[in-house]
Structure formats: structure tokens, C-alpha cells
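# Can you look at this prediction? I've put the sequence above it.
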Amino acid sequence: MTEMTPIRRALISVSDKTGLADLGKALAERGVELLSTGGSATALREAGLEVRDVADLTGFPEMMDGRVKTLHPKVHGGLLALRGNPEHIAAMEDHEIAPIDLLVVNLYPFEETVASGADYETCIENIDIGGPAMIRAAAKNHGDVTVVVDVEDYETLLTEMDETGGGTTRVFRQRLAQIAYARTGAYDAAVSTWMAGAVGMAAPRRRAFAGTLAQTLRYGENPHQAAAFYIDGSDRPGVANAVQHQGKELSYNNINDTDAAFELVSEFDPRDGATCAIIKHANPCGVARGATLKEAYSRAYDCDRTSAFGGIIALNQPLDGETAEEITRIFAEVVIAPGADDDARAIFAAKKNLRLLTTTGMADPLAAARTVRQVSGGYLVQDKDSGHIGPNELTSVTKKSPTDQQLADMLFAWKVAKHVKSNAIVYVKDGATVGIGAGQMSRVDSTRIAARKSQDMADALGLSAPLTHGSVVASDAFFPFPDGLLAAAEAGATAVIQPGGSMRDDEVVKAADEAGLAMVFTGMRHFRH
């Protein structure tokens, strides 16, 4: 085992041919013998390079539709042999095994195949066997062997070789070995996760998670916490695959809040009208529909102007110049939308610290997905809350039935409540939130806090009555006692949407009737902790 190991022979077998010809030429210029397989060998020869087939090295042809080609002692012996071990050297000489100093492998595109919606058998055929086996062998023997699994490391490898006179240092090989093991680990995680879903295993015995580094963050929630952002390769529109057009690098809290904002606004189909959601510390402080995007933003802002300062703004339609002009009147951290026109970008360009993100579309709120939360010693894994209630699924439980306008506002409030931290209370009037109470230990406290914030905004706007007068109210879980419902009635709410299911539902319904409220049960709750 040496500190600097020269590279004299390289085995190259890649699925992704990006940069392959340039790498092959660079290695050949540095006197490296090239071994290769199948399509990689063909591509290298087409680039005018001399390549030795692995089949020639092993004495066995590729067989079984390419399933068997590198699983051979002359390949794995060349990768695993310890160069400083006399017994290993003797075995190599006895069996005519030549050392392999560099392995360049990237794997069959399994993740991409699954993402394309391919059938079961096609996905199975895109599970790489020989590639991971060689990668693990080379990474294990990183004292002597260099392993490269990512195209972005090609130039790094060549620079290292030039700086060391044609080889690599131990520290360099260690770093690449870690990258290699992480790649095979992520690959196996993708395969096992897909297969669990394909065979209907909701809770497999072992579950693996993997991600690719997207960004090393300045810090986490607080400056003393180190942090990084990893992506899972999903094509779901959102903060992970949005394009940032301007502004400072996103922080940990920016990413978390932007995700919350975009997931919330995605509940509202852009075909049904423009909608804006403003988020602060992962909770909505204003959500509204409007005839235009500008109107939607203005109505959302008027729910709680104080909290909106320094918030995250999410839109369900492409940002236009008129709306951008209005947004720039306050300080916002991030704006995310499914597109932005030239006028909007030009207006935002004057606000260099404002981050503008655009996505390829809206996220599907009903799409199957999972959420993962770490706890001490383990992980909690659950289905993403894609619960949806339509007007025909509501049960009217009071003497008074809701009007069509109340019903529309109820469903609007219900969608918002799903994205508010429990205990969640959301007042809505005419397609706009007018009071939001979040994260309280008591539901009645959430009810009163939301009403108080509504009164504060009415005072700021010079209105004679709180915004909650004539509103509807949504509760993410049942009212355990009538007190929370009565607090909402005192705030001016005229109709209530809640899951029902309390032991005291009869008392709550009676209280609603006595207060002249219309109330419907959803039969579904939306806890969000």
C-alpha cells in the first residue's frame, strides 16, 4: 500500500457516455492502457483510441445479453489484489492476473428507468450487477486502486494525475472511495424502495434513504448548526428542482419555508383562478384567490401584513410584471412560481437580494409520496398527506345548511388548514384567509389568536369590524369541547368545517345550532406537527 499509486491500466465501463471520449484520450496521452466493455469500448474506438476488450482479458465472451461480462477473477483479482502483499502478487502471477489501477464505472440508469414509468421487467433489466460489484471491489482496495463513478470527477482525476506525475494520492483515493460507496448505497436504496412498492410492501423490514448533494448550506436553522441540502431525484415540481434566477443562495430556512409555501399553493388548481400563499416560519400567514395574480397577492397580504414581512411568496400561475411590482413594495425572502415573464424578471432585478425561483409546473397534491422524520434512534415514515375532500363528501350536521358561498369558503379553508401546524384554525371569507391560528397547545387558543390577528389587521386597514365577521372557520381536528367553536362564533364566524369524531360531538353540534352556525363534518383530519 503506497501513498502515491501510478495509474498504468484503466478499466472503463460506463452507461452514461458523457465525457467518455475526452477522458479516454486524456488517459491514453498519459500512457494509460485502456480496458473496456461493450458500448464503452465501441465509443472509445470510434474516438480513435486503442482499447482492449475485457472479454479478451478474461478469455470469456460477454454472454446472457450482457448480464455476464466483468464477473471474473481476472477482473476482480486485478482490482482486489494488495500490491504490497507477496501472497497476492504470487497469486496474480500464477493465474496471469494483471493489476487494474483505475476503475471508471457508472451504473445502468435504473432510477431514470423507474422515473420514466417503465414496466416491471424493464426496470429489473436495468438493475446493474457487475458495475456495483466492481465499484465495491475497487473502493475496498482504495489503498492501491482509484475508482471514479461520477462524470464530474473526470477532470479532478486528470488534475490529480498531472500534479502527482501520473498517479493519485491515498487521500484522493479515500475521497473517491467514499463517493463510490455512497453511489452503490444510493443505487441499492433506489432498487429496494422501488421493489417494495412494486410488490406491495408498505413497511419493508429494512428501508434505505438516499440523496445527492445539491448544496452545502451556510448553516442550518441556526448559525451553530452545520447543514446541507440533498435531493432525491424526484421530478415533482418544487424547491428541489426549481431554477433560481437571482438573489442570494438559499438558506436552510429558506428551503424549508419555500417548500411549505409551494406545496400549499399547489392545492389550488391554476385553472380555477390565481392563488397566492405567503409563508412565515413554515406556517401560512395569508392565502387568497383573486381575479388576477396581483389581486390574489394583495388579498393574501391583507390577512396579516406584519407576519408577511420577510416571508416566502408562492404563486400558482406565472409571475407577471404587475404582480412583481406590487410584491417589491415589501421585503420578501423568496418568490416561487411556475414561470415568470420578462417584465417580472426586470422588476425583480432591481432587488438583488430577493430570490426568484421558477418551476416547471405545480406539484400534484394528490400524488403518492412519503415523508420521513428523524427521531432519536430511528425514523418515522408515512404517506404524504394527500387527503382531499370534495363538496359531496361533507356531512351537514346542523339545522342550518351552508350556502354555496360558505361551502366554497369552507373547502378553501380546509385546504389551507392542512398546511397549518396543529392546532390549526383558519378563518376564510370570499376566497381569502382573514385569520390563522397555528401551533397552539389548545385549540381554543388558536381560535382566539386568529381572531385577535384579524382584529389587528382590521384596525390597520381602518375597518369598522374584524375581518372574521361573516367568515367561515376550519379546524384541522375536531373540537373536543364547544368552547373553541363558541370562540369562533364570537369572532364572527357563521359556518364551520371540522372532522367530527369527538365524544362530545352532540354538545358541539348543539352549541353550533344555538349560535346559529352552519357546520359540516369531513370525517378526515389534517394534523401537521
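Yep, that arrived.

# Could you use CA atoms for every contact and neighbour count after this?
Will do.

# Just want to check the distance between residue 403 and residue 184.
58 Å (Cα to Cα, to the nearest Å).

# Please apply the same query to residue 100.
20 Å.

# what about residue 403 and residue 184, which has more around it?
Neighbour count, other Cα atoms under 10 Å: between residue 403 and residue 184, residue 184 has more, with 20 against 11.

# second one coming, line it up with the first:
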Amino acid sequence: MSKKLALLSVSDKTGLVEFARGLVAQGYTLVSTGGTQRTLAEAGLPVQSVSELTGFPEILDGRVKTLHPKIHGGLLARRELEKHRRQMAEHGILPIDLVVVNLYPFAATVAKAGVTLEEAIENIDIGGPTMVRAAAKNYRHVAIVVNPARYQAILAELAEKGTISEETRFALAVEAFNHTAYYDAMIARWLAQQTQSAPLFPATLVLPFEKAEELRYGENPQQQAAFYREPQAKPGTVATGKQLHGKALSFNNLNDLNAAWELVLEFDEPAAAAVKHTNPCGVAIGEDLYSAFLRAYESDPVSIFGGIVAVNRPLDGRTAEKLAEIFLEVIVAPAYSAEALAILTRKKNLRLLEIPLPEKRETIDLKKVSGGLLLQTLDTSTISAEGWRTVTTKEPTPAQLADMVFGMKVVKHVKSNAIVLVKNGQTIGIGAGQMNRVGAAQIAINQAGAKAAGSVLASDAFFPFRDTVDVAAAAGVAAIVQPGGSVKDEDSIAACNEQGLAMVFTGTRYFKH
């Protein structure tokens, strides 16, 4: 047996035979297990079984094959220590110089429809991560390869230098520990989702994410950025969306299109939303998608320029013709007709994203802060007038009540402090991200202009003073919907009664930061 020993045990056999052939050419003896050994042998490569190396058979249906002192002694021995060398010689342990391992396909297994807990458990690798970690710990003597993309570079280094440098071995070790950490995090995450007793916010949190792509830059050109995807991301999410056309999505595109998509999912009716800098600038519902988009566009034909448009119905040719008249960055739809695609793909840089409507919404929202992470449940509650109460003398009309529901669905997605003016299922003015509520109301009213007369005003939180009511009444607003709960609610109620406005309290606020 040569002095260089390589242990190979992989589930992903991409490039395996070519890599193994290159190792043999560099003087390595191959040792392998199960399916990997069969693949190498069928390719005509000389390969020993792990059982030949250890003198012990694979047992328990293959559950135990590499968990043996002759494997882990060969991986963990510090060869610069005379005591370790003596013990290896005493027990017939050969040093292992290179380990090539990638793990049981747990992610692929649990992604299958109808997978059982037993099937998932059987695809949790034990020996593989143990070998990976042992080799990575002893990187000064052992090279560990977990990524097939590394094969060619390693063969090139061996051909050039006759060895794998310590610098490379250290880089491989870092990648290996990241590999096993991700693998364990993925398992922990999936198993936690299988039981109702798992705490929503566990004492320790592990979140597996894989890099989907590096982005040109972040929010600004001086910032670097990348997009990461959850391994078990559900259909209907931005992460599982399919880009059909256009330039690569940017950091801001992804952030904005997520905001637009989450907004149109609020509606059962055909709906369209235009978003700019994560705030909606025009939202409407209609009898069909065409009318919904026309009304959303008319809500603010200036701000939609260069924005994101999301719709919650398959995009048809007629609507696509109108969309093509405007400069947009991204369009998001659950599907596109052939006619719509033919029209929109004429615009070379327009990004088209297809996301099927989700069966189930996500449940957890994350926000990064300096040195930590904020977690909260995602607010996916259904907004309806059930449980709301009229607090003024004047009752809202059925049409106004419908606009109140529509307004609260929109205001939920507007940065606080937020005020939205609505008329007949269409936004006519949006005041977002203001430091005081009356300021947000004034922005929305200024945008609405004469359309404010007879409209409904929706607020994301209560009024601390009556000033917002007074400003709204002066503009001709006819009804107000807000959470209520201020110590000065009676002042706002009195102001509405004085000026003939209907006001409804929902009992639910929608801060968005």
C-alpha cells in the first residue's frame, strides 16, 4: 500500500470518478464504502473497502461502517507526536491523508411529498459528519473535501506541488465545519417542525440558509450583498420564485418584490400593487386583473415609475399591454399567459418573476440588529370587519366598511406612521414612514387632492390627539378606521361627531418598521 491514503464516501457522485482517477495518478490508495466503492470499482479503479482496512464488517444495515478506531485513529493522530505514531504502529492504524465525504441527502429526502419521519431519520448521516469533523480538526495533516466543486483545484495543486498545502487544508476545514453545521441546522429545523410541542422561540436558535446567488451590490453600490435561501423554503415564496426574463435581480429588487408580493396576498379579489422602496404607492382591487391594475396605476401614476408591480392572478395579454407602457423594474405574478410573455419580453431588462400562490404563509419574521437577531411571528391574520365596533354617532355605510377592510389590508404594509386614503377599493393617497401621524395624514391628503372628498382614512395605529381627525375632516374624508386604544380616544370620537364622520375601532394595530 502506498503512503498516501484517500477515504471516499459520498452521496453526491458528481465528478467522483474523474477525481478518484486523478488521485490514483498522484499515488493515492483509495478506500471506500458502499455505493461509492461500487461506482469506483465499476469505473475500473483499484479501491479497497473500509472493512478491509478496519478488519471489521459493516453492520446494522450499514449504520456502522466508518465508526472504528482504525478510521478515526488515522484521521485524528497528530503525526508530529512520537506517542501518537507509536500507538498507531502498535494498533496497525494507517494515516489517512485525504477524506472525500458529502452527507446523506437529508434535504432531498424531506423535500419529497409524503415523506415519513422514519424515512427522514434514516437519512440522517452519523459516520459522515464524524469523519468530516475529525479530518477538519486535524487539518494540519488531513485534507477534507465536502464540495465536488473543489475537485479540479485540488488535482491541479497536487499536480503542481505533489501535495495539498496547509493553507488549502485549512480553507477546506473551514468549509467542512460550515458544511456539517448547516447539515445539523437543517435537521434540527425540520425535526422541530414535526412536533407541536417544540417552542416557538427555542433557547438556542440554528437557522440553515444556503447561498442562492451573489448580488452585484447591496442597497448601495458601496455595499456587498448576497441572497440566501432556506433549504426547505415553501412554494409561493420569493426564494422559490422563478425568474422568466430580464436582468439579474438586485438586493433592492428582492426586498421590494417581497413587499409587493406579501401585499397582494392579502386579497381574495383580483388585486394589483405597485411598490417603491418597500412602500406601496398604488393598490387596487377590481372585477378582473386588468381593471385592478388600471386603478392601481391611477392611484399614483408618478411614483410607479421604476417600481415593482405584483398581481395575484395569472397575468393576461391585455394587462401586459398596459404594464409594458410603463418603465418598471420587476413584475411579479403567479403565472403568465403566452401572450403576456411575448409582450413583456420585448423589454430586454424588465425582470419577470413567477411565484405560484402559496397554500400556507410563512410564520416567522427575522430582523438583524447589532450583535443579535429579533424574531417574531409573521402577522398573517385575516383582516375582516368581524369584531370591529363603530364608536361614533354616525355609522359607516356598507361601501365605506368595505373600504375600511381594504384600507387596513394596505396600511398593514405601509411603513409607520402610516395613513392610507381609500375610495371604492383603490388607494388615492398614502402617507408612509412619518414621525407623527398628522404628518402622514397630510401627505396622504395632499396626494389625494380633490379625490379625498368622501374617502375612507385608514390608520395603522391609534390617534394620540384629535388633530388627524380635524385635518381629515377639512379635506372631506367621510369615515375613519383605526385601532383605538389611546388615552385620548374620546377626543377623536368627539371630533368625528362634531364634523359628521363615522369612525370604527378595530382593536388591532399594524406597526411596520
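Cool, the structure landed. Since the structure is predicted, the reported quantities are computational estimates derived from the model, not experimental observations.

# Superposed, what's their TM-score?
TM-score for the superposed chains, counting by TM-score structural alignment, normalised by the length of structure 2: 0.90, backed by 508 aligned residues with a Cα RMSD of 2.7 Å.

# Which parts of the stretch 51-200 of structure 1 are helices?
54-58, 73-80, 86-94, 110-115, 120-125, 130-140, 154-164, 170-198 (DSSP state H, counting those that start in this stretch).

# I meant to write the stretch 301-450 of structure 1 there.
305-308, 321-327, 342-348, 404-417, 443-461.

# So for the longest one, what gets flagged as buried?
The reference is to helix 443-461 of structure 1. Within helix 443-461 of structure 1, the residues scored as buried using 16 or more other Cα atoms under 10 Å are 443-458.

# cool, and stretch 486-498 of structure 2?
Those would be 489, 491, 492, 493, 494, 495, 496, 497, for stretch 486-498 of structure 2 by 16+ other Cα under 10 Å.

# just stretch 165-173 of structure 2 next, same as before
168, 169, 170, 172, 173.

# Assess the claim that the fourth one and residue 143 are in contact.
The reference is to residue 172 of structure 2. Yes - assessed by Cα atoms under 8 Å, residue 172 of structure 2 is found in contact with residue 143 at 6.9 Å.

# what residues do the two have in common as contacts?
Taking Cα atoms under 8 Å, 6 or more residues apart in numbering as the contact rule, residue 172 of structure 2 and residue 143 both touch residue 136.

# Near the aligned partner of residue 276 of structure 1 in structure 2, how many other residues are there?
Matched to structure 2 by TM-score structural alignment, residue 276 of structure 1 sits across from residue 272. Look at residue 272 of structure 2: counted by other Cα under 10 Å, it has 34 neighbours.

# give the contact list for residue 272 of structure 2.
Contacts of residue 272 of structure 2 (Cα under 8 Å, 6+ apart): 264, 283, 284, 285, 289, 292, 293, 296, 309, 310, 311, 312.

# Which of those fall in strands?
Among the contacts of residue 272 of structure 2, the residues falling in strands (DSSP state E) are 283, 284, 285, 309, 310, 311.

# For these, work out which two are farthest apart.
The span of those, defined through Cα to Cα, is set by 285 and 309 at 13.5 Å.

# Among the contacts of residue 272 of structure 2, which one has the most neighbours?
Going by other Cα under 10 Å, residue 283 tops the contacts of residue 272 of structure 2 with 34 neighbours.
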